[in-house]
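>>> Sequence first, then the predicted structure:
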Amino acid sequence: MVLSTLAEYLPKTEGYLPKWLLFISVVSIFNSGQSYFGGLKLTRRVYESKPAEVTGLSARTFGTWTFITSVVRAFGAYYTTVEPVYNLTYATFIVAFVHFASEWLVYGTTKFGKGLLGPLIVSTSSLIWMTQQREFYLK
C-alpha cells in the first residue's frame, strides 16, 4: 500500500532518467538540510583539503545552492519533455561539475576521495545520460 501510494507521485514520463532526476533531487534536499542543520562535518568532508575554509556561512550558502539545484532537478524529473526545463536541468549538472572540478584542480580545497567522488560521479554520469537521451525526451 505504501509503495503503491509512493508510485503515484513518481514521474510518468517513460524511461529511467526522470526517476533518476527525482532521486538526485531528493538526495540533494537532504544534503541541503545537513548544510543548515548538521554542523560543518559533512561539508568539511567534501572540502577536506582545506576544511578550515568551510564556515557556517559557506556551508549554508552551499546548502542554498544545493537546494536550488534540487528544485530545478525535480522540475526536470516531471517535465523532461519540455526543452527549456531539460536545458536548465542539464545546466545544473554542468555547474556542479565545474564547481567541484575547479575546487579540486584549481583551488585545491578538495581532493580526489570519497567527499569528491559522489558529486563527480553524479554530475558526470547525469551529463552523459542527459546528452545521450536528449533526442528521446525532446522528440
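Received, thanks.

>>> Please make it C-alpha for all contacts and neighbour counts, starting now.
Fine.

>>> This protein: helices as residue ranges?
Here the chain has its helices, by DSSP state H, at 2-7, 17-37, 41-46, 56-78, 83-105, 114-137.

>>> Residues contacting the fourth one, please?
When contacts are taken as Cα atoms under 8 Å, 6 or more residues apart in numbering, the neighbours of helix 56-78 outside the stretch itself are 11-13, 17-22, 24-26, 28-29, 31-36, 39-40, 43, 85-86, 88-89, 92.

>>> Which among the residues you listed count as buried?
11, 17-22, 24-26, 28-29, 31-36, 40, 43, 85-86, 88-89, 92 (16 or more other Cα atoms under 10 Å).

>>> measure Arg134 to Leu21 for me?
From Arg134 across to Leu21, the span is 14 Å (Cα to Cα, to the nearest Å).

>>> also this one, for the comparison:
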Amino acid sequence: MEALGWWLMLVGALRLASVWFGFFNLWALTRGVYSLSSMTEVHGRTFGVWTLLTCTLCFLCAFNLDNRPLYTATFLSFVYALGHFLSEYFIYHTMAITNLTTVSFFAGTSIIWMLTQWGSFQHHRILKQD
C-alpha cells in the first residue's frame, strides 16, 4: 500500500473516534470540536453520520488510489470539511483555535498530499497495464 493509503487509513480511524463521540459521547465531541457552542443529541448524531461517510471514503480510497472518481470524492470531502470548520471558527464562532488547528492539520495535510499525488496513481496504473 502506498504511503498516502496508510495516511488515509489513519485519518479514517481517527474519524471513527469522532463517529463514536457523535453517537455516544456528546460531551467529548462538544469539548473536542465545538467547544464554544452547545450541541444537542441530534446535532451529535448528524455529525456522526456525516463523519462516518467521510471515514468510509478514506478507507475505500486508501485501497483504490487509482480510482479517479473515488479519489476526487475523498479529496473533496477534505475540502468540504476544512471549509466547514473554517466557517465554524471565523463566521459562527463555535470552535476554539486549538480545535481548529487540530482538524486543519489533518484536513490540510490530506488536501496537500492528495493534490501532489493527483496524477501519479493513474500514471502507475497505466504503466502496470503495459
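Arrived safely, thanks for sending. Everything quoted here is computed from the prediction, not taken from an experiment.

>>> pretty sure Thr94 of structure 2 is touching Gly32, no?
No - using Cα atoms under 8 Å as the test, Thr94 of structure 2 is too far from Gly32 to be in contact (11.3 Å).

>>> so how far is Gly83 of structure 2 from the counterpart of Phe112 of structure 1 in structure 2?
Aligned counterpart of Phe112 of structure 1 in structure 2: Ile97 (TM-score structural alignment). To Gly83 of structure 2, Ile97 of structure 2 is 15 Å away according to Cα to Cα.

>>> ok, for the residue sitting nearest the centre point of structure 2, nearest residue in space, not its chain neighbours?
For structure 2, the residue whose C-alpha lies nearest the mean C-alpha position (Cα atoms, centre = their mean) is Phe78; its distance is 5.0 Å. Residue nearest to Phe78 of structure 2 in three dimensions, not counting chain neighbours: Ala107, with 5.3 Å by Cα to Cα, 6 or more residues apart in numbering.

>>> Just give me the match in structure 1 for that neighbour.
Looks like Ala107 of structure 2 aligns to Ser123 there (TM-score structural alignment).

>>> count of neighbours near its match?
20 (other Cα atoms under 10 Å).

>>> ok, now how distant is Leu138 of structure 1 from Tyr79 of structure 1?
Leu138 of structure 1 is 10 Å from Tyr79 of structure 1, where distance means Cα to Cα.

>>> Pick out whichever of those two has more residues nearby.
Neighbour count, other Cα under 10 Å: between Leu138 of structure 1 and Tyr79, Tyr79 has more, with 19 against 11.
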